[in-house]
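Q: Next comes the sequence, and after it the predicted model I'd like to discuss.
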Amino acid sequence: MALVSVIIPTYHRSSYLPGAIQTALGQTHDEVEVIVVNDDASDTATLNALAEYTDDSRVTAINNTERRGISASRNQAVAHADGEYLCILDDDDRWRADKIEQQLTRFNQLSSEYAVVYTGGEIWSTGEPRRVLKQFSPPESRIGEIYPEVLSSWGMSPHSGHMIRTDAFRAVGGFDETMNHGEDWDLSIRLAKRYKFDAVDEPLTIRLSHDENVSSKRAHANQRKDILAKYPAPILNDESIGSEFFSKWHAERGYHQLENGKHVAAIRDLWIALGYKPTTQRAVLFVISLFGPRVFSSLSDLSRWWRTVMANRTSNQPRV
């Protein structure tokens, strides 16, 4: 059986961390090691949480005396990994029990050209009763050879759904520790230049929605700025990639402007998005923006309610 290394970076998340460790140890695939990098060795609550696993040989804890950041912590975990495959896991994410087993089954059906098998996912509310707020499905455009299309948008959320061949991860140099945002997207770009991707189209990964999420809307808004800074030539020199990249960027900006009540700025960004690459969805959003923030807010509430209803009709929530 293949050994799978689960890497968990954590920073002041003692209330979430035990659930992440348990979701990894509770997999139907038995050959699992868990490597936790605690980015603050002075955090007593996290140390106490990790002390519960002192006698469990499957769990390795690394405590940093100086904060290194999420990318460096992940690379640090991989440096200690013995597994043939790596599974990314954030401390506030959870898995269905057969997630690793299903991914290994898929990998066994693929050639060595493939470096990543990822999964679909869900976002859950943290209150009781828990509700599914949103679902993610792997898009067809992110299967097989996905470069250079992956430059226009990532499209493979959540990152905790990714299983990566360890040798491929190391071959591309791991996470870029200089990036402040979009390090998961950047890693996928570098992997996609050399390898193929596949996916298990089931919601096997769960992201918990709460106020402390690192992947905040502001961070997402800054991803494109950092990706463009790192890959200016392939984005700017390919008309199709560039138009999609900038159209999505301005559409995202426009949407966030509407959420924050910045009506005029939203109209400007959405109009620019349509200029780069018009789509029905972007056109509808632009028309909605013309009616002002109140109409947008009402329609957004209705849309979220409908997505939640539909998601909960199809979701079988596991115990986590």
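A: All right, it came through fine.

Q: contacts and neighbour counts: CA atoms only from here.
A: Will do.

Q: Tell me where the stretch 51-200 of the chain has strands.
A: 59-63, 85-88, 93-95, 114-125, 132-136, 163-165, 196-209 (DSSP state E, counting those that start in this stretch).

Q: Quickly compare these and say which is most buried.
A: strand 93-95 (a mean of 26; mean count of other CA atoms under 10 Å).

Q: Against which helices or strands is that strand packed?
A: Contacts defined by 3 or more CA pairs under 8 Å, 6 or more residues apart in numbering; DSSP states H and E place strand 93-95 against helix 17-25, strand 196-209.

Q: again, 10 Å this time
A: Counting contacts by 3 or more CA pairs under 10 Å, 6 or more residues apart in numbering; DSSP states H and E, strand 93-95 packs against helix 17-25, strand 114-125, strand 196-209.

Q: ok, and here's another one to check against it:
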Amino acid sequence: MNKLVTVIIPTFKRANALPKAIESVKNQSYKEWEIIIVDDNAPLSEERKLTTKVMSEYSDSAQIKYICHSENKGACQARNTGLEAARGDYIAFLDDDDLWIETKLDKQVSALNSSGADICYSDMYQEYKGLRRYFTCVNDNDLYVSLLKQGFGICTSALLISTQAMRAINGFDNSLPSMQDYDLLLRLSKKYNAIRIAEPLITYQLADDGISCNPVNKANGHFGIINKHQEEYKRLALYRGLARQFESLADFELRSGNRLKAIKHYLKALSVFFTSPRVLVKLVVGSLFGKAPLEYYLMKRLEHESTRIERKT
């Protein structure tokens, strides 16, 4: 008998995106699933009305459950709400603006069943303003250490995790304003084995109104990660990884317009791990010219990666 997968879809101000996300699950070759939609819109808002209207089209489906928050609590708590209601053996997360290829669940369930691991993830495509690039996720050999070195996590839509493992670590940390996926994977991979599928099974949509493009939330998220996991970095002597956290914190402070805070954190990154020409360049250029050069560099890098992958496809 196939194991049941619970797919948790948090939604907030994106009612129009829900049908595509739901169809992405319904089109899966693996059919043993349930969907839990967690509506995080304010109860009396126009967005709640629109979302309720969309979900009324699925009211006859026994595989789709619709849960409404009594107030806006954030995507992190919405995922935890879905986890509490889940009946599946495995948990998958799908943001309402991301899409899966049709074999995503099939391949990940097979990988978990054959490997005995509790965490499965895949590579992915990233899309932003018409640009597209292939994103290779970190290797699964000692995922915990690899993630600490990398300095950021894995898109939640690319994950399949055993329900037992998710509940054992109490789900997402709702106190973090961002980087919750990174923190979750650090706590999971410290206790459980992982397996990576080295092909893109999802398309991850970067959106202007999403947390991925909110530098203030990202800065606060990296600050929270540093406070929570700094001692682990030091215990394992992963000073380059800790320096990357301070560098990322500085990047997002700079992009938020906080030049002095950015300078402070670039200097902290250099004090933790000095031999980083990239941080030195960011420190000097950011001090002189503010955020514009960094924003220009990030867009050009995305354009380059998009052009490279489009030529291959």
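A: Now that the structure is in, tell me what you want to look at. Nothing here was measured: the structure is a model prediction, and the numbers come from that model.

Q: Next, the TM-score between them, please.
A: In this superposition the chains share a TM-score of 0.85, using TM-score structural alignment, normalised by the length of the second structure; 305 aligned residues with a CA RMSD of 2.8 Å.

Q: about what we covered before: okay if I get the helices and strands packed on strand 93-95 of the first structure as a markdown table plus distance to Glu259 of the first structure?
A: Converted to a markdown table, these look like this (distance: least, CA to CA, whole Å):
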| stretch | distance to Glu259 of the first structure |
| --- | --- |
| helix 17-25 | 31 |
| strand 114-125 | 19 |
| strand 196-209 | 18 |
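
Q: Go through the ones you listed and name the closest to Val150 of the first structure.
A: strand 196-209 (11.0 Å; CA to CA).

Q: Kindly name the residues of the second structure that line up with the next helix or strand after the closest one.
A: Remark: after strand 196-209 of the first structure, the chain's next helix or strand is helix 217-230, criterion DSSP states H and E. Taken onto the second structure by TM-score structural alignment, helix 217-230 of the first structure occupies residues 215-228 there.

Q: ok, now stretch 173-188 of the first structure?
A: Going by TM-score structural alignment, stretch 173-188 of the first structure sits over residues 170-185 in the second structure.

Q: Need the distance between the two termini of the matching stretch.
A: Counting by CA to CA, to the nearest Å, you get 12 Å between the two ends of stretch 170-185 of the second structure.

Q: Flag every buried residue along that stretch.
A: 171-174, 176-185 (16 or more other CA atoms under 10 Å).

Q: Pipe those into a markdown table and attach distance to Tyr128 of the second structure per row.
A: As requested, these are exported to a markdown table (distance: CA to CA, whole Å):
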| residue | distance to Tyr128 of the second structure |
| --- | --- |
| Gly171 | 29 |
| Phe172 | 26 |
| Asp173 | 27 |
| Asn174 | 27 |
| Leu176 | 25 |
| Pro177 | 22 |
| Ser178 | 19 |
| Met179 | 19 |
| Gln180 | 21 |
| Asp181 | 20 |
| Tyr182 | 21 |
| Asp183 | 24 |
| Leu184 | 25 |
| Leu185 | 25 |
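
Q: Closest one to His229 of the second structure out of those residues, please.
A: Using CA to CA, those come closest to His229 of the second structure at Asp183, 8.7 Å.

Q: which non-adjacent residue is nearest that closest one?
A: Counting by CA to CA, 6 or more residues apart in numbering, Asp183 of the second structure lies nearest to Ile225, which is 7.0 Å off, once chain neighbours are set aside.

Q: thinking that neighbour is in contact with Arg187, fair?
A: No - using CA atoms under 10 Å as the test, Ile225 of the second structure is too far from Arg187 to be in contact (11.8 Å).

Q: So these two - more neighbours on which side?
A: Each of Ile225 of the second structure and Arg187 has its neighbours counted (other CA atoms under 10 Å); Ile225 has more, 22 against 16.

Q: Now for the more buried one: which residues touch it?
A: 151-152, 176, 178-180, 182-183, 219, 242, 245, 249 (CA atoms under 10 Å, 6 or more residues apart in numbering).

Q: got it, and Met179 of the second structure?
A: Contacts of Met179 of the second structure (CA under 10 Å, 6+ apart): 76, 152-154, 173, 211-212, 217-225.

Q: Please pick the buried ones from these.
A: 76, 152-154, 173, 211, 217-225.

Q: Tell me the one among those nearest to Gly286 of the second structure.
A: When these are compared for distance to Gly286 of the second structure (CA to CA), Ala219 wins out at 15.9 Å.

Q: ok, back up a step: check the contacts of Ile225 of the second structure against Ile8 of the second structure and report the nearest one.
A: Gln180 (15.4 Å).

Q: and Pro278 of the first structure, that's in a helix?
A: No - according to DSSP: H, G, I helix; E, B strand; the rest coil, Pro278 of the first structure belongs to no helix; its state is coil.

Q: Who are the contact partners of the closest residue in space to it that isn't next to it in sequence?
A: Nearest residue to Pro278 of the first structure, sequence neighbours excluded (CA to CA, 6+ apart): Ser247, at 8.0 Å. Counting by CA under 10 Å, 6+ apart, Ser247 of the first structure touches 152, 241, 253, 269-279, 282.

Q: And these, which of them are buried?
A: By neighbour count, with 16+ other CA under 10 Å, these hold 152, 241, 253, 269-274, 276-278, 282 as buried.

Q: Please tell me I have it right and Gln77 of the second structure contacts Ser178.
A: No - with contact defined as CA under 10 Å, Gln77 of the second structure does not reach Ser178; the gap is 11.8 Å.

Q: joint contacts of the two?
A: With contacts defined as CA under 10 Å, 6+ apart, no residue is adjacent to both Gln77 of the second structure and Ser178.

Q: Now which residue in the second structure aligns to Lys248 of the first structure?
A: So, by TM-score structural alignment, Lys248 of the first structure is matched to Arg244.

Q: And its match, how far from Trp33 of the second structure?
A: The spacing between Arg244 of the second structure and Trp33 of the second structure, counted by CA to CA, is 38 Å.

Q: quick one, helices of the stretch 201-320 of the first structure?
A: Here the stretch 201-320 of the first structure has its helices, by DSSP state H, counting those that start in this stretch, at 217-230, 232-236, 239-259, 263-276, 280-290, 293-314.

Q: for the shortest one, packing partners?
A: Going back to what we said before, that points to helix 232-236 of the first structure. helix 217-230, helix 239-259.
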